[in-house]
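# predicted model, plus sequence, below.
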Amino acid sequence: MLKNVFSPIKVGSKEAINRFVVPAMVVNYCNEDGTATEKYISYHEAKAKGGWGTIITEDYAVTPKGKGFTGIPGLWDDSQIEGHSKLTERVHQYDSLIIAQIYHAGRQTNHLVINDQPVAPSPIPCPVNQETPHELETEEVKELVAKFGDSALRAKKAGFDGVEIHGGHGYLIAQFMSLYSNKRTDEYGGSLHNRMRFPLEIIEDVKKKAGDDFTIFFRMSGDELVPGGRNIEDTKAMSILLEDAGVDVLNISAGTYGSMHGIIPPAAIEHGWITDFAAEVKKVVDIPVITVGRINDPLLAESVIKSGKADLVAMGRASLADPDLPKKALAGDFDEIVQCIGCLQGCVGKILEAKPAQCVLNPALGREAEIELNPAAEKKKVFVAGGGPAGLEAAIKASERGHEVHLYEKEDKLGGQFYLASVPPEKGEITSFIAWQKKQLKKNKVNIHLNTKLSQKIIDSEEPDTVILATGSKPIEMNIEGMEQAQLVNAHNVLDGNVSTGAKVAVIGGGLIGSETANHLANHGKDVTIIEMLSDIAVDEPASVRKFLLEELADKDVKILTDSKVKEFKEEELIVLKDDQEKSLGKFDTIVVAIGLKSVIDLEDSLEGKTEIIKIGDAVKPRKVLEAIYEGFDAGLAI
């Protein structure tokens, strides 16, 4: 079934065992001086163990002033070679190739990271970082060319199988290649040939220093997705020049910081959305081409290869969610694969907070060196109260370690609020993780009690050694004057299908739950108005996710009223306060309340002092699913 994606392929002077590629992704696991940590090495080693044919590391800065993030690796100094040699040694214990991506952030950094002014081909600020860069002098450009070559030589000495020159995503090389950011009139600006001079000189310098047999990948955006940026026809013309210069593999992506959704597409973007860019490039070159972009299933990868659109498939966030994806696919264990859901909470959200990357679905990410799933020294009877994501994860891990686990869920299905989160548009992939968790529960013989709320009576009768409270949270109820006149329902009941709404709906609360519920209703033909006390809605969503949510709400003519507080229902009309002025919004068929959540902890007090208690997830405090799953994972390991 997967014969194409599991076939070997020649990449320069090396051969990859299959077509699965881990592309470069910032994870911030290195020291600030660019040296490797055990965290960084173990993270890549896990992917090699998992069967990925080619692993491309995140950005190795060619100079400390070229860093875009504090925790990325570097090869700007010989002292960095030794630590990164340990990385290549560990990866080469398996059959994977490991390629060092070398780059300079250019204007896509800031003084907080590099303690200096960013540099660029022209003094035009990055639309995200908003710092005016220093315009590189011609001699400074030539100095940077040499730094790329020097870094490539260090990569070779460190044992890497090649380098990937990062000419995409709006970083320095891409800035030179694009009229969007390059307004120079010297030999490095103006015509396409002049704008390509910088990357072509870098390739020449790399080959001169590292040798003609050292494999060179080149990453570039097929379309920058910004006004005045490069499009696919520009990219095809440049690809011909790159192949002629000696590049062995082209890696075709999309976007710049000004179009971040192109670099890291959220769930709202369709699978394989830019495979046609790679297909177009393949028409004009004879070297292998890599595609990328929301490809999270090995069958999708096989389809792309079989259709001839690309030669290799990069599956970045898929490798974060499950580093063993190729190995599981080869064994035919498709329902064992943890599939990326495009939520961006950990892989992007944490990086934007200048923290190490995490993955909602893989709590072991970045902790591979720390976590050992050893059998429990003492087997215990463990009760888990709550079948949401935290409770399910705790039950899985505890049972894997040999404990007798009983999971109690008061509803008739598992998944909790994570299941409800799958109901709005573009969130359906969440169900794949719940299905995966349910399979693990069955495989590990967890005793599941649906329609059963864990009570003191059950605990007194069964005498568990440990109780994990994963009782979650419940909606905060609204209490305002005249509410008995309105048909009030909470967002949870709307999403789980327990209630139907009328044609005209007001959603009170524009946070994550309220905004997503409004989108769900609008996509099902309802006339929706969102009322939010704050000055904006969906502020707790990652930026790329929020962008598409707001676009959908606008497309469905959802009315959004911010800085507004519901005051009362008067003669069945909804009255709000905005700018200290009362305003009637008229009558609504249904009022959906989504004003927040509060923890459910009614069992805790009765257990105090009687048994070991571990409280996790929203039972501690209502937060996001990332915290819930991580706490469940850790609780299962702690018993």
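Happy to help now that I have it. Numbers count the residues shown, from 1 in each chain.
# use CA for all of it now, contacts and neighbours both
Will do.
# name the element the residue nearest to G149 when sequence neighbours are not counted belongs to?
Once flanking residues are discounted, G149 sits nearest to V206: 4.2 Å by Cα to Cα, 6 or more residues apart in numbering. Per DSSP states H and E: V206 is located in helix 197-210.
# returning to that earlier point: and the residue nearest to G149, how many residues sit next to it?
Neighbour count for V206, taken as other Cα atoms under 10 Å: 26.
# list the contacts for it?
Counting by Cα atoms under 8 Å, 6 or more residues apart in numbering, V206 touches F148, G149, D150, A152, L153.
# against T466, how distant is the closest residue to the first one other than its chain neighbours?
In space, and not counting its chain neighbours, F148 is closest to V62: 5.8 Å by Cα to Cα, 6+ apart. Distance check for V62 against T466: by Cα to Cα, to the nearest Å, it reads 52 Å.
# packing partners for the following helix or strand past the helix holding V206?
Counting by DSSP H and E, the next helix or strand C-terminal to helix 197-210 is strand 215-221. With contacts taken as 3 or more Cα pairs under 8 Å, 6 or more residues apart in numbering; DSSP states H and E, strand 215-221 sits against strand 162-166, strand 249-253.
# by how many degrees do strand 215-221 and helix 197-210 diverge?
Put simply, strand 215-221 runs at 160 degrees to helix 197-210, going by axes from the mean of the first three to the mean of the last three Cα atoms, to 10 degrees.
# so what touches strand 215-221?
Outside strand 215-221, the residues that touch it by Cα under 8 Å, 6+ apart are 11-14, 161-169, 174, 235, 246-256.
# re the thing from before, save the helices and strands packed on strand 215-221 as CSV, and put in distance to D527 and mean neighbour count too.
What follows is the helices and strands packed on strand 215-221, written out as CSV (distance: least, Cα to Cα, whole Å; neighbours: other Cα atoms under 10 Å):
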stretch, distance to D527, mean neighbour count
strand 162-166, 47, 27
strand 249-253, 38, 27
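# presented hereafter is structure B, for comparison with structure A:
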Amino acid sequence: MSCAAFVPKYPHLSSPITIAGQTFENRMFSAPMGGTDITNDGCIGPKSTAFYELRAWGGAAAVTVSECMVHPATDGSHAYHLDESILNSLASATYTADAINRHGTVASLELSHSGMYAGTYMTDKTRQHEMHQWGPMDTVRPDGVEVRALSVEQLHEIAAAYGHVAGLAKRAGFRMLMIHGGHGWLINQFLSPYFNQRTDEYGGSLENRCRFAAEVLDAVREAVGPRFPIEFRLSGSELFEGGYDIDEGVRIAQQLESKIDLLHVSAGTYQRGFGKTHPSMFEDHGRNVYLAAEIKKHVNVPVATLGGLNDPAQMEEIIASGKADVVYMGRALLADPELPRKVVSGRDESIVRCLRCFTCMAERAATSTRRCTVNPLIGREMEGREVAPAATKRRVMVAGGGPGGLYAAYTAARRGHDVVLYEKEAEIGGVLKGEQAIDFKHEMFELAGTYELLAREAGVQIRCGVEVNPELVEAEAPDALIVAVGSEPLLPPIPGLSDPRVILATDYYQRVDEVGEGVVVLGGGLAGCELAVYLGKLGKKVTLVEMRDALAPDANVRHRPLLLEQVAAHVDARCGLRCVEVGEKGVTCEDANGQRVQIAADTVICALGQKPRADVAASLRNSAPFVRVIGDAGRVSTITNAVYEGYHAALDIR
């Protein structure tokens, strides 16, 4: 008697692919992402090993470790190095490759050189500016740092270094290598007519500009031999004036394809167009796929694509229609490392989607660690990737159905506890409900539904329309209470703020049809700026009023510049103004000198901040043997902190 064959929901995405004799279990690869505990001499620390292993455990067919700098003499970036003269260098690389390979995943290592941008990843940027910077030609960077031209002898030495490190990587157990030729790093600098204006055999014609890349690839092939996958990462277009476009990207690909086994088509440069190379929430998912699709028409090697991808249906279409042979994900596999396993097994409805909020990249820039807004395990994988059952089953009550409360309930249920979550509103979601009306933040709204699904599947009972008070806690007598009652709008005593034409930012989704053509948004924090941008994109005449001198100081360092670009394009932002009254024709403000400024408006939106529901939290603090206050109920903060605190509150119940 034979068993019925399992038919995957996404057959193209789930199908294997063989490249240079190496078979990959599916078409979903984990993109290069830098580790965190890089040692002073460039070894891969144990936290980084666990960081990469998590995506292998989650089912990615390949996991690429990023970035290994091949020539420290001309690239002093604080990144990985692979050098047999460094104690533990080869050993740490071997442990990392093994941790990836043992899950049926192909371990890959990205080989790179920063060129004139050495030290970009350093937390201390003054050290970067003190380095000798090397590039295709003598120049001065826009930030005033001098760059020296690499000599022909140095280029030969660097190409040989690529080969030497490639050989070490193969010895360590890596089964594929990615040569980074995009994003403004050294190889891209030679490919680019903007960066490379040399007059020798390495500059000028397309063939000459490709010469260094070709020499690097030849050195790598000699080191690893045949039937070993070599992947080349190329910006299909540099996406800025003076750089090469997609037509020249095609010709570069054709020039190099005979030396590679997989062409990885990305876009742009790290220094220009960051929010397009790593598509922000203001960009379409897959906004760079067109580059891979065009190049694939003109080459014979398999092509990989990436760029804000997190929807299995979209990725299935990319493979099925022949736009690419492989899809890469970075941030999406931080949000849900099990995304590939869920796709292959048909559980895609439980995928926790990346919000494209840049918390992960901002945290690395700020503290050299990683965090993910929706996944509290990221950066802390050594603490254990699976929730351990509790020794004793407890009765757990969770007050509040926002992101922190939902994740706390989900985690407690996974530990085997009997969990009931109460939400005073008719629907769960908390502050996330307000995001459903803003198209570029809709995934934040969807997050609540995903968390609810996960919680219910884990066994959580959810009771909406019930507010938790001391009497209810006393009646239910739980062993543990997690207080996640959130925050409420901050309403200063401004005359007229109770006018019916004033809409709270958190209520906008319920009053969309009431918004007129002329809108004043009071409050230039993150929430106010994002809502102002959305209304501006709808064609409203939007004035953003902020009493401080800067907008969105609460936005992270990666998201804020992109947000401010959107504000500049769609909103009339006025800093240094304090609203003193809301009237029939608009708002009255005062500047720093006390001068009155009138701003006309049909609708006023109040985004002046939130305050904790401290009175509710205080009333519940001593109502159970174990009580933990999390998220905005304790201090107004971020979704990231609410989820992280909810996760650990549930782990602390015993």
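On my side now, so go ahead. Just so you know, these numbers come straight off a predicted model, no measurement behind them.
# thinking again about what came up before, so how far is V119 of the first structure from the residue nearest to G149 of the first structure?
Note on V206 of the first structure: its distance to V119 of the first structure, by Cα to Cα, is 22 Å.
# G586 of the first structure too?
Distance, G586 of the first structure to V119 of the first structure, by Cα to Cα: 55 Å.
# which one's more surrounded, these two?
V119 (27 against 12).
# run through the helices of the stretch 201-350 of the second structure in chain order.
For the stretch 201-350 of the second structure, the helices defined by DSSP state H, counting those that start in this stretch cover 206-209, 211-224, 246-256, 274-277, 289-296, 312-320, 332-335, 339-345.
# what's the closest non-adjacent residue to the spatially most central residue of the second structure?
In the second structure, the centroid-proximal residue (Cα atoms, centre = their mean) is R331; its distance is 3.9 Å. Spatial nearest neighbour of R331 of the second structure, chain neighbours left out: C354 (6.4 Å); criterion: Cα to Cα, 6+ apart.
# contact partners for the one you found?
Applying Cα under 8 Å, 6+ apart to C354 of the second structure gives the contacts N310, R331, A332, L334, A335, D336, V374, E443.
# who's sitting farthest from the centroid in the first structure?
Among the C-alpha atoms of the first structure, the one most distant from their mean position (Cα atoms, centre = their mean) is that of E571, at 47.5 Å.
# can you tell me how far that residue is from A486 of the first structure?
E571 of the first structure is 10 Å from A486 of the first structure, by Cα to Cα.
# kindly list the longest helix within the first structure.
Counting residues, the longest helix found in the first structure (DSSP state H) is helix 138-157.
# most neighbours, which of the contacts of C354 of the second structure?
Comparing those on neighbour count, L334 comes out first with 29 neighbours (neighbours: other Cα under 10 Å).
# map V528 of the first structure across to the second structure for me.
Under the alignment (TM-score structural alignment), V528 of the first structure pairs with V542 of the second structure.
# give me the number of residues near C43 of the second structure?
Applying other Cα under 10 Å, we find 24 residues neighbouring C43 of the second structure.
# would JSON lines of the contacts of V206 of the first structure with neighbour count be doable?
Formatted as JSON lines, these follow (neighbours: other Cα atoms under 10 Å):
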{"residue": "F148", "neighbour count": "27"}
{"residue": "G149", "neighbour count": "23"}
{"residue": "D150", "neighbour count": "21"}
{"residue": "A152", "neighbour count": "34"}
{"residue": "L153", "neighbour count": "24"}
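# which of those still touch in the second structure?
Compared against the second structure with both residues aligned by TM-score structural alignment, their matches' Cα atoms under 8 Å, the contacts of V206 of the first structure retain F148, G149, D150, A152, L153.
# can you add distance to P356 of the first structure and give the residues you listed back as CSV?
Formatted as CSV, these follow (distance: Cα to Cα, whole Å):
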residue, distance to P356 of the first structure
F148, 26
G149, 29
D150, 28
A152, 26
L153, 28
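# what's the closest of those to V539 of the first structure?
F148 (39.6 Å; Cα to Cα).
# touching, that closest one and G74? I think so.
No. Contact criterion Cα atoms under 8 Å: F148 of the first structure and G74 do not qualify, at 11.3 Å.
# and for the two, which residues touch both?
By Cα under 8 Å, 6+ apart, F148 of the first structure and G74 have these common neighbours: V62.
# which SS state does the counterpart of A421 of the first structure in the second structure fall under?
Taking TM-score structural alignment, the alignment pairs A421 of the first structure with E435 from the second structure. The local conformation at E435 of the second structure, judged by DSSP: H, G, I helix; E, B strand; the rest coil, is helix.
# counterpart of the residue nearest to G149 of the first structure over in the second structure?
By TM-score structural alignment, V206 of the first structure lines up with V220.
# how close does that match sit to A161 of the second structure?
Here the distance between V220 of the second structure and A161 of the second structure works out to 9 Å (Cα to Cα).
# is it true that the match of V528 of the first structure lies in a strand?
Yes. Under three-state DSSP, V542 of the second structure sits within a strand.
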